[in-house]
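In: Quick one, fold the following:
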Amino acid sequence: MLELLSMEFMQNALVAAVLVAVACGVMGTFVVVNRLTSLAGGVAHASFGGVGLAALLGFSPMLGSLGFAVACAMLMGILTWRDRKNSDTFIGVIWAGGMALGVILTDLTPGYSGEMMSFLFGSLLTVPSELLYWMVALLVVILVAVVVNFRKFLAISYDPEFARVQGLPVLTYYMVLIALIALTVVIAVQAVGMILVIALLTIPAYIAECYAKNLAQMMVMSVVFSLVLVVTGLMLACQLNFVVGPTIIACGVLVYALHFAVKKLRRA
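Out: Coordinates of the predicted model:
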């Protein structure tokens, strides 16, 4: 393992894992508290349309998924805000549309279809140094936005009606929150892929919610759980020669199952 850690690809993977864990720990808290799991999953899958567009036009897949994720998140946010009754339908249509567009565009790009697996299930061990700079930049944006607007996000998460009465532009901050979730999805896709990203966003936050006394504490605990989960999954995958993304999520599911079982036993 020490020899493995001396290699550049493994060092990049560890740095990327930490960046992903912090982003998912922080924003996963808001996803869980605001019950935005399906929306976050929709954004993750719809962003594949941006990957297909980037492949076809020959620019960075990271930029493609970033632009598409934010655009789809804004569209989902507006539609679900105006018509909460049909929110699942809107999310499902955009989710499927983005995925379908991505597959069609990659099929139109000669020699690119084979790379789809890395976007669908993650490619943490192949993260280049240049991509780390993008991930750091996105994480800085997320953290600064959360710190500056923490009280506003807290207000709209727990009592949006009271926040509106107090004169807070609830829709504006809701849309900012949705945009930050989209940025987090783009970062997390590098580790576990579009299909599994929703688990990394929710499992640590769900567990943290059971023990935390307030939102700030829940956020810190979620980051710690995410770090442990991602680093453990990465190390296990390297030792057992497994695919990293699914291994991380399998660890998360196992931890959640154990947590659920312990809770049931305590109640009994």
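
In: going forward, measure contacts and count neighbours with C-alpha atoms only.
Out: Noted.

In: what's the distance between the residue sitting nearest the centre point of the chain and residue 70?
Out: By CA atoms, centre = their mean, the chain has its centre lying nearest to residue 185, at 3.3 Å. Taking CA to CA, to the nearest Å as the measure, residue 185 falls 10 Å from residue 70.

In: Please give the structure of this sequence too, so both can be compared:
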Amino acid sequence: MDVIDFFVDPLRYDFMVRALITTLIAAVVCAVLSCWLVLIGWSLMGDAVSHAVLPGVVLAYIVGAPFAIGAVIFGFLAVALIGVVRDTSRVKEDAAIGIVFSTLFALGLVLVSVTPSQTDLNHIIFGNLLGVSRSDLVQIAILGAVVFVVLIVKRRDFTLYAFDPTHAHAIGLNPRLLGAALLGLLALTAVVALQAVGVILVVAMLIIPGATAYLLTDSFHRMLVIAPAVSAACAVIGLYLSYHLDTASGGMVVLSQGAAFALVYLFAPQHGVIGRRITASRRRRTPRDDRGNTENHAERDWATEPKS
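Out: This is a model prediction of the structure:
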């Protein structure tokens, strides 16, 4: 198989085209949101909300409502329950997050097991990228566009909230409202990514791209470009590899993102483990080279100086 066939052959099938579009939408939207999640330190919160939306999605399916409605309701419910447990007991926030999201996720698993359905609801858990229908793609595109537009339009407010909520409040912004908006967008993003990788792997798409970009740059604005670019590239690579190697599509997409993070973690120029050592070694050698060059120049100047 030549290079052209490698890239063109999967696109001959409609389900692969829909899978590619779905993966790109989910990858870009999750990556943009992940920049704020990583910056604020909401990795565990992203894990909690992405798992807690499962019962909401199943209940929405039972009553015939859009998945997004159930996801948003249970996303906010999870956040509220975490706050109640944290504020009214000795249990710390990380433990409260673990208790709430695992309990709601277990409720979702029970609902999936007892809900009669002509479709396999386990796809919500593990993803069904190759089974995305046209109607699913339309829903994903609409939700993804809504989340992306809100994040870009309000990026300055969200960034100020992430860096300094006190200053945000001082200039007239409402930090609680901004935090609630981010959590709502997180719930919608989880729905976008459900079809691609399922509930279990959503958290990876919500954290890995932002963490990867965070190691590559110190500028948040550059993070907003690097994260979706890397995530989209990994989505395409993972989907193509899953097609040619006959492996799970969602798992391969996340595995590609994990591989990209590993490379950046090791070789990023400023923040990579090996990259830092290489950069430090070059800096240590530079002064010696400069002195050596200076001495060589002095010797050449002395040698060419006319003798009296």
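
In: picking that back up, show me what the residue nearest to the centre of structure 1 aligns to in structure 2.
Out: Residue mapping for residue 185 of structure 1 onto structure 2 gives residue 190, with TM-score structural alignment as the criterion.

In: Next, the contact list for the closest residue to its match other than its chain neighbours, please.
Out: Nearest non-adjacent residue to residue 190 of structure 2, counting by CA to CA, 6 or more residues apart in numbering: residue 50, 5.4 Å away. By CA atoms under 8 Å, 6 or more residues apart in numbering, the contact set of residue 50 of structure 2 is 75, 186-187, 190, 199, 202-203.

In: Closest one of these to residue 115 of structure 2?
Out: residue 199 (17.5 Å; CA to CA).

In: What's the average distance for the helix or strand in which the closest one is found when superposed on structure 1?
Out: Taking DSSP states H and E as the criterion, residue 199 of structure 2 maps to helix 175-216. Compared with structure 1 after fitting, helix 175-216 of structure 2 has a mean deviation of 1.0 Å; criterion: mean CA distance after the TM-score superposition for structure 1.

In: Distance from the chain centre to that helix, please.
Out: From the chain centre to the centre of helix 175-216 of structure 2 is a distance of 6 Å (CA atoms, centre = their mean, to the nearest Å).

In: returning to that earlier point: and the residue nearest to residue 190 of structure 2, what's its match in structure 1?
Out: In structure 1, residue 50 of structure 2 lands on residue 44 (TM-score structural alignment).

In: what sits against the aligned residue in structure 2 for residue 3 of structure 1?
Out: Correspondence of residue 3 of structure 1 to structure 2, assessed by TM-score structural alignment: residue 9. For residue 9 of structure 2, no contacting residues are found, by CA under 8 Å, 6+ apart.

In: Look up how far residue 238 of structure 2 lies from residue 9 of structure 2.
Out: Distance from residue 9 of structure 2 to residue 238 of structure 2, by CA to CA: 15 Å.

In: Then residue 168 of structure 2?
Out: Relative to residue 238 of structure 2, and taking CA to CA, residue 168 of structure 2 is found at 40 Å.

In: Who has more neighbours out of those two?
Out: Counting neighbours by other CA atoms under 10 Å for residue 168 of structure 2 and for residue 238 shows that residue 238 has the greater number, 23 against 19.

In: Which position in structure 1 pairs with that one?
Out: Using TM-score structural alignment, residue 238 of structure 2 lines up with residue 233 in structure 1.

In: elements contacting the helix or strand containing its match?
Out: Using DSSP H and E, residue 233 of structure 1 falls within helix 215-240. Helices and strands touching helix 215-240 of structure 1, by 3 or more CA pairs under 8 Å, 6 or more residues apart in numbering; DSSP states H and E, are helix 8-33, helix 170-211, helix 244-267.

In: count of residues packed around residue 83 of structure 1?
Out: Count around residue 83 of structure 1 with other CA under 10 Å applied: 11.

In: again, but for residue 72 of structure 1
Out: 26.

In: which residues does it contact?
Out: By CA under 8 Å, 6+ apart, residue 72 of structure 1 lies in contact with 43, 46-47, 94.

In: which SS class is it?
Out: helix (DSSP: H, G, I helix; E, B strand; the rest coil).

In: Just give me the match in structure 2 for it.
Out: For residue 72 of structure 1, the residue aligned by TM-score structural alignment is residue 74.

In: just residue 105 of structure 1 next, same as before
Out: Checking with TM-score structural alignment, residue 105 of structure 1 has residue 111 as its match.

In: Report the contact partners of that match.
Out: 55, 58-59.

In: Return the closest of these with respect to residue 155 of structure 2.
Out: Using CA to CA, the contacts of residue 111 of structure 2 come closest to residue 155 of structure 2 at residue 55, 30.2 Å.

In: tell me which element that closest one falls in.
Out: helix 43-63.

In: now do residue 124 of structure 2
Out: Going by DSSP H and E, residue 124 of structure 2 is in helix 122-126.

In: which residues does residue 290 of structure 2 contact?
Out: With CA under 8 Å, 6+ apart, residue 290 of structure 2 has no contacts at all.

In: Look at it and give its secondary structure.
Out: Per three-state DSSP, residue 290 of structure 2 ends up helix.

In: Relative to residue 283 of structure 2, how far out is it?
Out: Note on residue 290 of structure 2: its distance to residue 283 of structure 2, by CA to CA, is 11 Å.

In: Show me what residue 173 of structure 2 lines up with in structure 1.
Out: So, by TM-score structural alignment, residue 173 of structure 2 is matched to residue 168.

In: Let me fix that, I meant to ask about residue 294 of structure 2.
Out: Checking with TM-score structural alignment, residue 294 of structure 2 has no match.

In: Neighbours of residue 294 of structure 2, how many?
Out: Residue 294 of structure 2, neighbours per other CA under 10 Å, totals 12.

In: Between helix 249-267 and whatever helix or strand it lives in, find me the angle.
Out: Assigned by DSSP H and E, residue 294 of structure 2 falls within helix 273-304. Interaxial angle, helix 273-304 of structure 2 versus helix 249-267 (axes from the mean of the first three to the mean of the last three CA atoms, to 10 degrees): 40 degrees.
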